[in-house]
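[1] following is a predicted model, sequence given first.
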Amino acid sequence: MGQASKVFGKQITYSVSPFQQKLFVNYFKNAIPHLRRGVKDNFFCSVPYFAALYITVNWANETYHNEMKDHWY
């Protein structure tokens, strides 16, 4: 680790070789708990928007299909 750290004034920076880094350590092991926690924490913030989007899309599709029925022979 001779060149792993450099001193710039009072700031010390460390660097690690890309070959020594492990990017996906425990990624798949921790993905489900993190996803579950994220959904639980943001449930009441995001659900109203998705519900409004769902209602709007259903209304638009129903209106479109009703308009198309008027043009059938």
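    That came in fine, so what should we check first? Numbers count the residues shown, from 1 in each chain.
[2] switch to C-alpha atoms for all contacts and neighbour counts from now on
    Fine.
[3] how about the helices in the protein?
    With DSSP state H, the ranges of helices along the chain come out as 27-70.
[4] gap between stretch 62-73 and the chain center?
    37 Å (Cα atoms, centre = their mean, to the nearest Å).
[5] what sits up against that stretch?
    Under the contact criterion Cα atoms under 8 Å, 6 or more residues apart in numbering, stretch 62-73 has no outside partners.
[6] try it again at 10 Å.
    With Cα atoms under 10 Å, 6 or more residues apart in numbering as the test, stretch 62-73 has contacts from 56-61.
[7] in a markdown table: the residues you listed, plus neighbour count and distance to Ser5.
    Listed next are the contacts of stretch 62-73 as a markdown table, based on neighbours: other Cα atoms under 10 Å; distance: Cα to Cα, whole Å:
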| residue | neighbour count | distance to Ser5 |
| --- | --- | --- |
| Thr56 | 12 | 56 |
| Val57 | 12 | 55 |
| Asn58 | 12 | 58 |
| Trp59 | 12 | 60 |
| Ala60 | 12 | 60 |
| Asn61 | 12 | 60 |
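[8] take the one below as the second:
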Amino acid sequence: MKYEYDKEADGLYIWFVDNIEENKEDYEGEIWPEELKNEIGLLFDKKGKLFGLEIMPASKYFEKVKLDAISSESL
């Protein structure tokens, strides 16, 4: 599992695959459930398997200290 935080977009990305670059070609689409008010997206591959989450605005759901730590680790 890999975590990425984009400070400018305030987006947290959680990948359930080892190498996201290799899996991007299998990306099929995303679903933004209405119940989550378009803030948490489910990312699926062409086989319909969940391979990631997109959370925006991440600061609504996570403490800034934790997001900053994720951002530092991603560099």
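    Everything's here; your move. For clarity, every value in this text was computed on a predicted model and none was experimentally measured.
[9] let me see the TM-score of these two.
    Overlay of the two chains. TM-score (TM-score structural alignment, normalised by the length of the first structure): 0.22; 25 aligned residues with a Cα RMSD of 3.5 Å.
[10] farthest pair in the contacts of stretch 62-73 of the first structure?
    Farthest apart among the contacts of stretch 62-73 of the first structure by Cα to Cα are Thr56 and Asn61. That separation is 8.6 Å.
[11] hmm, back to that, can you list the contacts of stretch 62-73 of the first structure in TSV and add distance to Tyr14 of the first structure?
    Output for the contacts of stretch 62-73 of the first structure, formatted as TSV (distance: Cα to Cα, whole Å):
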residue	distance to Tyr14 of the first structure
Thr56	52
Val57	51
Asn58	54
Trp59	56
Ala60	56
Asn61	56
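[12] roughly how far apart are Asp70 of the first structure and Ala60 of the first structure?
    Going from Asp70 of the first structure to Ala60 of the first structure by Cα to Cα, to the nearest Å gives 16 Å.
[13] so what secondary structure elements neighbour the longest helix along the second structure?
    The longest helix of the second structure (DSSP H) is helix 64-74. Packing contacts for helix 64-74 of the second structure, counted by 3 or more Cα pairs under 10 Å, 6 or more residues apart in numbering; DSSP states H and E, involve strand 2-6, strand 11-15.
[14] burial measure for Val39 of the first structure, as a count.
    14 (other Cα atoms under 10 Å).
[15] so who does it touch?
    The neighbours of Val39 of the first structure, taking Cα under 10 Å, 6+ apart as the test, are 33, 45-47.
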